[in-house]
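Colleague: need the 3D shape of this:
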Amino acid sequence: MNADGEQTDPMVPDAVSEETARELRRLGWKLALARAALAWERLWPALWPAAGIGGAFLALALFDLLPGLPIWLHGGILALFAGALATALWRGARALALPGISAGQRRIENTTGLVHRPLTLLRDRLASGTDDPAARDLWRLHRLRTIEKIRGLRIGFPSPGLARRDPLALRGLLIVILVIGMTIAWGDGANRIARALAPGVGGVVKGPAVVDIWITPPAYTGIAPIFLTAGKERRNKGTPAPLLASAGGIAAVAVIKGPIAIPEGSTVLAQLSGGWGTPQIVIGTKETEFKPVAEGTFKLTATIDMAPNVKQIRVIQAGREIGAWPVFLVADQPPVVSFGEAPGGSARGALRIDLEGSDDYGFAEAKLIIRRARMGGEEVKEEIPGLTKPPADEGKKDNGAKAARTAAMLAKLNVVKILELPLPGANIKDLKETSYHDLTAHPWAGLEVQVQVVAKDAAGQHGVSDSVTITLPERRFRHPVARALVLLRKRLARDPESRDEVWEALANLGTIPGAYDGDTVVFLSIQIMARTLAGDHGFDAIADVQEMLWETALWLEDGKLSQAERRLREIQKKLMEALKNKAGNAEIQKLMRELERAMAQFMREMMKGLKNLPNWARPFDPNSRSMSAQDLQRMLDRARELALTGNLDAARQLLSMLREMLENLRSGRFAMGRGRGQGQSKAWRMLQELQDMMRRQQELMDQSHRQSRQGMGQRPSTKEGARQQGDLKKQLQDLLRRFGEMMGKVPKSLGDAELAMREALEALRKSRPGEAVGPQGKALENLRRGLGQMAQQFMRRFGRGRGRGRGRGMFGRRPGHIPFAYDPLGRQLPNAGMTSADDVDIPDETETQRAWEILQELRRRAGEVGRPDLEMDYLERLLRRF
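Modeller: Purely as a prediction, here's the structure:
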């Protein structure tokens, strides 16, 4: 035995035995490879039928052909393939026989070309002659020669001999088909194989899993829906970028890069088709399963609530991620609101509220909360005619029952007052609005109150301003009896237990009818109020008497004007609410007509009052107001046109301007004429004169344009146009002289207008109307600019005066505003905004006319019979808002 534990041949020297052992060890691994090659040559021919059958089925599955077949045929094919595969495997297993050691030796010997089986000799022993030294030497020499011969053994490659069994080389064709199938089914191979193995499951669903997600922010945000998609990598290389859909949802208008900003409260609508298994959507850490809606189609609807851990939206199916998108949620911020200026009153006693604020998505509503600053105890500083003063010590008596009754009555009389504040439009983000509120009829007028603004956005969040203590504006009455009645009303508001004193005062007033010119209405009202207070001690009686006191005072002071004013304000409020709530066109037009009638009635009553005033109290000749009435009517007509074309926000803003102008007319009825002097009347006439010049310049420019088109190839007569242009230039020069004498500095724009008129005049004198159009247009534009500059200079000169307008000057406005917001052509004047709500652009007349023409065309097409249903649906959606 040698060092490796092998039995040595005693007849062979040790050196030969050691070399034989090493050669046998070297032969062992080659013998194993030879046996494996023989096994493959026997196994592959036996299994080739089964492999061909399996490859054919795999090709059908990768091409996704089986799911489209009827269930019975699909199942039959599956059964056929299964039976054929089982038969082929059984027959191959029977024919399979593993090769032994001798077979491996024979393969090596045959492959290497050895004869006489030398590999067997290495394990042979000398059978006889072991005692003969010569025999042993010969045996040793033979083995050495054999070892030397087998040093270059070869195994050779397996050769199963399939070419004899497959002379048409179908195996190569099958391999090519499988490669093509794997290429087509790349990324979806497992799903296709699963559908091929399950008849009736994949009959409808084809292709890879595809998910589409629509994220719709809340409507109040005004943000377009966001469209996400994934699972279409075969057609779109890489992960598709999220898209920001158009407002109509028809096409994408932008590609979002980076994390997607999603407002809280957004709605998620997801739909997935294809794939295998029920998918889930993961928003942050919240996982929600899709619901099946059809074979292979799933749907999900969810709401994205605010959470700190929402940083990604993922869709998962059968453990596989279909798509993932980085997101971050945007929380809705509460609105911020404040008073732009301290609340104050106009000359007519209307409460002016300057509101400022901001919100991320816009305001939904704003309310003014008014509370009594103190409950009783205020002193009446003015002496009331006919009121008997109580003894000095009477007010000091301690009467617990009376105090309790007074407190209860004050609580009823002093319920918190809530006013709806108008907004310039829907979803205004930056709010800057001025509104007027007539609270002179409220019992608190003239008393200290606390006012506070509460704003709400569309998400329901509230913002609150600081509380401000003011004296609620009250109207100043000129008639002594009207003044006395208002003071009695205020006395009842302060102390309901003073009803006896008020009754006594009313009774005394009833005995002196000469104080109110024997007016029967006033006399009967005083008698009714006195009897009511004397006979009814309830709370309702005090409220009724307070209302009658106010109505009687208004009748004494204004007659029918107060009724017209109240009616005008009521209709204004209704119309603004209708525009805010997007009411129907018929309702808006009805309110427009009512507003027109109420405004005309108010103007008539106001003009009657102006004519009855003494000369010193008139702000100017009443006839000079005709231009203002035309401006008001023109603004109302523009608002009606805007509402007809569906531009409700612009109509609402224009009506807000109109409302402010009417308030200034009310305020200016007396304030403009008190101690203002003749300078302001001159300024007003200059502004009106300049407006008239703008109108005439526009007419001349239109005339020159017509003449240039009609006189092609000949010289038209422009003598009359030149004369009119010359007169207009002289009128402007005279206006500049008077303005310079009055104000010292002439606006540069008006000087440029005069130069442009001179150029136009020269062209007209040469019978060249076409060359005059350009300078005339420049002159018109400079006149418009100059009108704004003139108004601003007048504001600086006359803007500070007496009265209760908080320094708003002769026109009752802040510096920088002028009485006419539009020139005679309907265009807005520069720096002449009538309101501070600049978030809505008011279209000019050209844009309005174009919108009206488009609307009429849409209505015409919608009325035509025979148009496709799709087009009719589209037209109906466009017309729905009108």
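Colleague: could you use CA atoms for every contact and neighbour count after this?
Modeller: Will do.
Colleague: okay, now Q856: neighbour count?
Modeller: 13 (other C-alpha atoms under 10 Å).
Colleague: and it, which helix or strand is it part of?
Modeller: helix 845-862 (DSSP states H and E).
Colleague: what does the next helix or strand after that helix rub up against?
Modeller: As assigned by DSSP H and E, the chain's next helix or strand after helix 845-862 is helix 869-879. The contact list for helix 869-879 (C-alpha atoms under 8 Å, 6 or more residues apart in numbering) reads 855, 858-859, 861-862.
Colleague: go through helix 869-879 and flag the buried ones.
Modeller: For helix 869-879, burial by neighbour count (16 or more other C-alpha atoms under 10 Å) applies to 872, 875.
Colleague: now the angle from that helix to helix 845-862?
Modeller: Per axes from the mean of the first three to the mean of the last three C-alpha atoms, to 10 degrees, the angle that helix 869-879 makes with helix 845-862 is 140 degrees.
Colleague: immediately after the helix ranked longest in the chain, which helix or strand?
Modeller: Scanning the chain for the helix with the most residues, using DSSP state H, yields helix 14-62. Next along the chain after helix 14-62, taking DSSP H and E as the criterion, comes helix 71-95.
Colleague: and this one, so I can compare the two:
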Amino acid sequence: MSSFSRNDVRRGLSALRWPLFWTRAGMFAESFWRATWPLATVVLLVLAALMLGLQDSVVVEVVWGIAVVSALAALGALIYAISRFRIPTREAALVRLDETLPGRPIQALMDTQAIGDDDSASSAVWRAHQARMAERAATATAVPADLRIARRDPYALRYVAVLVFAVALIFGSIWRVGSVTNMTPGAGDALASGPVWEGWAESPRYTNWPTIYLNDIPEGALDLPAGSLITLRLYGEVGALTVAETVSGRIGELPPASAAEQDFTVRQSGDITISGPGGRTWNVAIVPDRAPSIAILNDPESDAMGEMSLPYQASDDYGVEAGEARIAIDLPSVDRLHGLAIDPDPRPELTVALPMPITGDRTQFEESLVEDFSEHPFANLPVTVTLSALDAAEQQAETAPRQMILPGRRFFDPLAAAIIEQRRDLLWSRENAPRIAQIMRAVAHRPDEVFRKQVDELRLRRVITRLETLARYGLTDEQQTEIARDMWDLALGIEEGDLSSALERLRQAKERLNQAMREGASQAEIEELMRELRRATDDYMRQLSRQAELDNEANEENGGQQNSQNQMQMNQDDLQRMMDRIQELMEQGRMAEAEQALQELQEMLENMRVTQGEGQGGQSPGEEAMEGLAETLREQQGLSDQAFRDLQEQFNPNAQAGESQGNEGRDGGQGQGQQHSQGGDGQGEQSTDEGGGDGSDQNAGEGQEGSLADRQQALRDELRRQQGSLPGAGTPEGDAARDALDRAGRAMDGAEEALRQDDFAGAIDNQSQAMEALREGMRALGEAMQQEAQNGQQGQGISDADRRADARDPLGREPGSNGSVGTEEGLLQGEDVYRRARDLLDEIRRRSGEGQRPDVELDYLQRLLDRF
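Modeller: Just a heads-up that it's a prediction; the model follows:
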């Protein structure tokens, strides 16, 4: 440090040459921009106005006024720039660069020692100080320029000028700037000696083509879409410029060729010629607008409720605007029998708008027409369907008429199907009205054998009476439509039913399924009817469970035992397997075997009693479901533990070598425990297989993700079975339990998929979600059971008496202990038998007025009243 001298200082300053140069250049840019931004703003605004041709759209006086204002603004901006602009000095650049360094090292290097220069120690300290400052100065970098002038331009006029200039570059023309010279003194003489013209070609909006400025287009070929609008403006002496064209195809009175303003539409290929000074000729070629195309992809499909789905494909070069489907009756293909034998009433085509894509491109797309024509007169009759598409040029394309049966809802209840058939005949022709009334009277001749509800009989008789009355004077269109609507509502109520008796609903579902198999219903219809059968079966099983509980309480009170020798025992697994077997036979087309199995199922259900499984005695359905869910949770925990061990072995195969032998014994014990508990649930053979399978897989080798996935799938199937028999339906707690189990099932599906893809980490995450959902489901189920117990305790004081009173038949007899209809006691005993008969008749009338009783009982009571 002691050897540091003035030469070293000069060398240190010379090392700042380039940072100093760029800093000074930045200061120059700052000073220049801050001084010239008003001038740049004025110049950009004037250029943008000239490029957009604003001078051609206003009078010359306004142009000159704006020019004077612009010149004054430019002069003021120039004076402002000259007064504000200063070239930065080297010293100022050094000061700015020095301000960015700690301790102002550059200033220190330029300083000299003021005192103590004759003292060696003081000089040494000074030289050491300058050496440190030289090191700091060597790290200096150029200071960037600060071009922000927001304080000087608070209204951001500079950005407005840049935006307007960018718009002029895109939509204007640089050649228009020169047109301002035509407004200078003496320019009129030049215009007279040299006429000018302007032209534009505006394409139709739907093509998305831009407007063309013809002055920028050289002579030669010019491609334009059909329907383009040509606009020409001629300036100068009349007759100096003329226009000739062969593209419009105009016939008749035409404007003069020398007219100053000419507009015409391009209809065909041809030539456009502007004759005279500066004239041009274009050979216009039409870009054709192709007609749209549309096609039906497949035959229509319908779901179980009769909703039709007809897929189609449409395309157009500029996009399809709209489409429609026209459906007409195909009379030659109609089987003209019964009510269809006479000529039909005139009926217009059925026209339906085709769905169009809401978003996206319409040049080519596929969509489906989804409509429900079940109530239309053409439903389930031969029709022809024609699809049409329309583009923006109003060009239309149609498909060839396609013959098909118009899908509609099918009715499998015999009475409902008969009413729908007569409704079709009524809509076919009003002349069928007397015949329809006669047929429906024949149908309702023996109502006890046909109707399940008396209200349906009354509704049908009302329809018959009204139809006969109106037919005498001639049905109007409104009356025909109204009666057809009443017949539809009646048939729909009979088909869907409103049965309070689970057994009657089960029988009805079975009959409808048999009818559907005999009539060759579609797969979707059979699946819907099969789901209805499953729901009816579940309702019937719940009713049997409640009846079994009542019977057990009655037996305990009487000290007797229930005789079950002639009753069949069946658990939920057996029932589920039988229904799966029926559905499998139907899917294979073995309808005869499926119908036989369905008949056997109904007979077994009508003679069965619900069992809880061996070894569980008096467990309630809620307790059984809770125990099953607990077992499922334990099995899921075991699968999650196994997946975690496999994940460890995947990244460190030798880490679990010694541990796997110990786990093997524990897992085997777990599998045996699962086998035992599942066997206790009454699952029999299925549970034993699963338990043995679990144990063998683990003992054979627990790192195989395939076997883990299979076990996860089996556990998911078991959860699905438990969901089908979960109690508490219709209560908030029961619904919450079902929602939680649904989430658990979805998580199990995700875990199975992850295991099959060897993704153990993802499987563990899904298994954790499944276990959490299972716990939530168990908590909700426990709350449902607790709520049910509280409700039972609140009504226990009167429930036994009410139950015994409701168990009596209308004649006052209590059911026998062995399940027989009545007791061994005499019907009418005592001294006043007539008073007893009046009491019985009053009781029958009272019970027949209680609408909440099952329909079967109400019908029985009505027959008693009619007879006695």
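Colleague: tm score of chain vs chain?
Modeller: With the length set by TM-score structural alignment, normalised by the length of the second structure, the two chains reach a TM-score of 0.36; 377 aligned residues with a C-alpha RMSD of 5.9 Å.
Colleague: returning to that earlier point: against which helices or strands is the helix holding Q856 of the first structure packed?
Modeller: Helices and strands touching helix 845-862 of the first structure, by 3 or more C-alpha pairs under 8 Å, 6 or more residues apart in numbering; DSSP states H and E, are helix 626-644, helix 869-879.
Colleague: before we move on, the earlier item: can you turn the buried part of the contacts of helix 869-879 of the first structure into a ChimeraX selection?
Modeller: Only the buried entries of the contacts of helix 869-879 of the first structure go into this ChimeraX selection, using 16+ other C-alpha under 10 Å:
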select :855,862
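Colleague: just the closest of the contacts of helix 869-879 of the first structure to P480 of the first structure, please.
Modeller: Checking these against P480 of the first structure by C-alpha to C-alpha gives L855 as the nearest, at 57.3 Å.
Colleague: and the gap between that closest one and S102 of the first structure?
Modeller: Look at L855 of the first structure and S102 of the first structure: by C-alpha to C-alpha, to the nearest Å, they are 101 Å apart.
Colleague: now the helices for the stretch 501-650 of the second structure?
Modeller: 502-518, 523-558, 572-587, 591-607, 621-651 (DSSP state H, counting those that start in this stretch).
Colleague: comparing those helices, which comes out most buried?
Modeller: helix 502-518 (a mean of 20; mean count of other C-alpha atoms under 10 Å).
Colleague: residues contacting that one, please?
Modeller: 412-413, 499, 525-526, 529-530, 532-533, 536-537, 539-540, 543, 591, 595, 598, 602, 606.
Colleague: does L351 of the first structure really touch H437, like I thought?
Modeller: Yes - here L351 of the first structure lies in contact with H437, judged by C-alpha atoms under 8 Å, at a distance of 5.0 Å.
Colleague: pick out whichever of those two has more residues nearby.
Modeller: Per other C-alpha under 10 Å, whichever of L351 of the first structure and H437 has more neighbours is L351, with 21 against 18.
Colleague: which residues touch R546 of the second structure?
Modeller: Contacts of R546 of the second structure (C-alpha under 8 Å, 6+ apart): none.
Colleague: any idea how far it lies from H129 of the second structure?
Modeller: As judged by C-alpha to C-alpha, R546 of the second structure and H129 of the second structure stand 102 Å apart.
Colleague: what's around the closest residue to D558 of the first structure other than its chain neighbours, how many residues?
Modeller: Leaving aside its chain neighbours, D558 of the first structure sits nearest to G609 (7.8 Å; criterion: C-alpha to C-alpha, 6 or more residues apart in numbering). Neighbouring residues of G609 of the first structure were enumerated by other C-alpha under 10 Å; the total is 16.
Colleague: which strand or helix spans G609 of the first structure?
Modeller: With DSSP H and E as the test, G609 of the first structure turns up in helix 585-612.
Colleague: report the buried residues of that helix.
Modeller: Buried residues in helix 585-612 of the first structure (16+ other C-alpha under 10 Å): 585, 588-589, 591-592, 594-596, 598-603, 605-607, 609-610.
Colleague: so it versus helix 626-644, what angle?
Modeller: 170 degrees.
Colleague: what is helix 585-612 of the first structure packed up against?
Modeller: helix 560-580, helix 626-644.
Colleague: give me the angle between it and helix 560-580.
Modeller: Using the same axes, to 10 degrees, helix 585-612 of the first structure lies at 150 degrees relative to helix 560-580.
Colleague: what about stretch 162-170 of the first structure, start to end distance?
Modeller: End-to-end distance (C-alpha to C-alpha), stretch 162-170 of the first structure: 11 Å.
Colleague: which of the residues in stretch 729-739 of the first structure are buried?
Modeller: Buried, per 16+ other C-alpha under 10 Å, within stretch 729-739 of the first structure: 729, 731-732, 735-736, 739.
Colleague: looking at those, spot the one nearest D457 of the first structure.
Modeller: For these, the nearest to D457 of the first structure is F739 (49.1 Å; C-alpha to C-alpha).
Colleague: from what I can see L658 of the first structure touches L632, true?
Modeller: Yes - counting by C-alpha under 8 Å, L632 is a contact partner of L658 of the first structure at 6.7 Å.
Colleague: so which elements touch the one helix or strand A773 of the second structure maps to?
Modeller: For A773 of the second structure, the element it lies in under DSSP H and E is helix 760-794. Applying 3+ C-alpha pairs under 8 Å, 6+ apart, one finds that helix 760-794 of the second structure contacts helix 621-651, helix 732-756.
Colleague: distance to R424 of the second structure added to the ones you listed, as JSON lines?
Modeller: Below are these laid out as JSON lines (distance: least, C-alpha to C-alpha, whole Å):
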{"stretch": "helix 621-651", "distance to R424 of the second structure": "48"}
{"stretch": "helix 732-756", "distance to R424 of the second structure": "42"}
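Colleague: for S123 of the second structure, find the nearest of these.
Modeller: helix 621-651 (69.9 Å).
Colleague: helices or strands next to the closest one in the packing?
Modeller: Helix 621-651 of the second structure packs on helix 657-680, helix 705-724, helix 760-794, going by 3+ C-alpha pairs under 8 Å, 6+ apart.
Colleague: quick one, the shortest one and helix 523-558 angle?
Modeller: Same thing as helix 705-724 of the second structure. Using the same axes, to 10 degrees, helix 705-724 of the second structure lies at 60 degrees relative to helix 523-558.
Colleague: and what of the last one?
Modeller: If you take the same axes, to 10 degrees, helix 760-794 of the second structure sits at 40 degrees to helix 523-558.
Colleague: quick check: angle from helix 760-794 of the second structure to helix 732-756?
Modeller: Angle, helix 760-794 of the second structure to helix 732-756, by the same axes, to 10 degrees: 160 degrees.
Colleague: next structured bit after helix 760-794 of the second structure?
Modeller: By DSSP H and E, the next helix or strand past helix 760-794 of the second structure is helix 796-807.
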